[in-house]
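Q: Quick one: sequence plus predicted model below, questions after.
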Amino acid sequence: MTAAQADLQIDRPATADGAALWRIARDSEALDLNSSYSYLLWCRDFAGTSAVARDERGEPVGFVTGYVRPDRPHTLLVWQVAVDGAYRGRGLAASLLDGLVARVRREHGVTGVETTITPGNTASERLFTSFAERHGAPLEREVLFPAALFPDGPHDSEVLYRIGPLSL
């Protein structure tokens, strides 16, 4: 954690954090916004594979949501990463991701990370590329969901980033 993050605490989300995570995702203007209900469920059912950064008042200012893939139990799928605008540019997303992967690795034996990124989302591309570099892990990319599969209007393709195996 950097000096600029010293006043922040990273831990597991609680159900009461769901509304704040929804607002952070909405305000990011980069993520697909899910229903507020889904963020409440995520904080309840996937708190063990997610992380939230809290300011000095305990309010969420960033988060990473993820889950261990049922058919690949050594793979953490990172669903969303978002940081409140006032806290961007401090390396908080990288700290959240590193901390979450370290915890899930200890608790679940995870050796790889996957995420999907739409082309042109340079912040996410940089975050996950630098994560792979920091952890000495190979990175593979392939289109997982072509744009034509999305039924709800124009949507960019989702490119799968597969990172691993992670070095110790």
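A: All right, it came through fine. Numbers count the residues shown, from 1 in each chain.
Q: only C-alpha atoms for contact and neighbour calcs from this point on.
A: Noted.
Q: counting contacts, what elements does the longest helix that the chain contains pack onto?
A: For the chain, the helix with the greatest residue count under DSSP state H is helix 92-108. Judged by 3 or more C-alpha pairs under 8 Å, 6 or more residues apart in numbering; DSSP states H and E, helix 92-108 is in contact with strand 51-54, strand 60-69, strand 72-83, helix 122-134.
Q: Show residues contacting the very next helix or strand once past the longest one.
A: On the C-terminal side of helix 122-134, the nearest following helix or strand under DSSP states H and E is strand 139-145. Surrounding strand 139-145, the residues in contact under the criterion C-alpha atoms under 8 Å, 6 or more residues apart in numbering are 116, 129, 132, 157-164.
Q: putting a second one here so we can go through both:
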Amino acid sequence: MTAVQADLHFDRPSVSDGAALWRIAKDSGTLDLNSSYSYLLWCRDFAGTSAVARGEDGRPVGFVTGYVRPERPHTLLVWQVAVDRTHRGRGLAGSLLDGLTARIAAEHPLTCVETTITPDNTASERLFTSYAARHGAAVTREVLFAADHFPDGPHAPEVLYRIGPLTHPSH
């Protein structure tokens, strides 16, 4: 953890964090905002495969949500990563992602991380390609959901980034 992050605590999210995660996602300006209800459910049902960074006051300032894929139990799908604007640019997203994958790898084998990124989201692309480099893993990319898959209007394609095999998952 960097000195800038010394005042932060990494934890599993709880239901009481759902509203804050929704706000951070909304304020990100890049993430697809899901219903507030979905963030509450995520904090209840997927807390074990998600992480939150808390400031000194205990409030969330960043998060990573994910789940272990049922059909690929050694793969973590990262759904969303977001950091409050007051904590951006300090490596917090990378630290959250590293900490989450180390925690999951300590509980059971983790050989791959997947996420989807729209072509215009260069910050996420940098986050995940630097994660792959830190963990000695290759990155493959393929369109998972084309623009015409989305029924609710214009949406950029979602490109699947598959990172693995992870050779250093607990850095």
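A: Right, received. Where do you want to start? Please read all numbers here as calculations on a predicted model, not as lab measurements.
Q: And the TM-score between these chains?
A: In this superposition the chains share a TM-score of 0.99, using TM-score structural alignment, normalised by the length of structure 1; 168 aligned residues with a C-alpha RMSD of 0.5 Å.
Q: follow-up on the earlier one: quick check: the longest helix of structure 1 compared with structure 2, mean distance?
A: Superposing on structure 2 places helix 92-108 of structure 1 at an average distance of 0.6 Å from its equivalents, by mean C-alpha distance after the TM-score superposition for structure 1.
Q: So which bit of structure 2 is that helix matched to?
A: Under the alignment (TM-score structural alignment), helix 92-108 of structure 1 falls on residues 92-108 in structure 2.
Q: which parts of the matching stretch are buried?
A: 92-105 (16 or more other C-alpha atoms under 10 Å).
Q: Over to stretch 3-12 of structure 2?
A: 5, 8, 10-12.
Q: from these, which is closest to His149 of structure 2?
A: Arg12 (32.4 Å; C-alpha to C-alpha).
Q: List the contacts of the closest one.
A: The neighbourhood of Arg12 of structure 2, defined by C-alpha under 8 Å, 6+ apart, consists of 47-48, 50-52.
Q: The residue nearest to His155 of structure 1 when sequence neighbours are not counted and Gly109 of structure 1: what is the separation?
A: Nearest residue to His155 of structure 1, sequence neighbours excluded (C-alpha to C-alpha, 6 or more residues apart in numbering): Ala147, at 5.6 Å. According to C-alpha to C-alpha, to the nearest Å, Ala147 of structure 1 and Gly109 of structure 1 sit 33 Å apart.
Q: same check, this time on Thr116 of structure 1
A: The spacing between Thr116 of structure 1 and Gly109 of structure 1, counted by C-alpha to C-alpha, is 21 Å.
Q: repeat for Pro138 of structure 1
A: Separation of Pro138 of structure 1 from Gly109 of structure 1 (C-alpha to C-alpha) stands at 18 Å.
Q: Which positions within stretch 77-93 of structure 2 qualify as buried?
A: So, applying 16+ other C-alpha under 10 Å, buried residues of stretch 77-93 of structure 2: 77-78, 80-84, 92-93.
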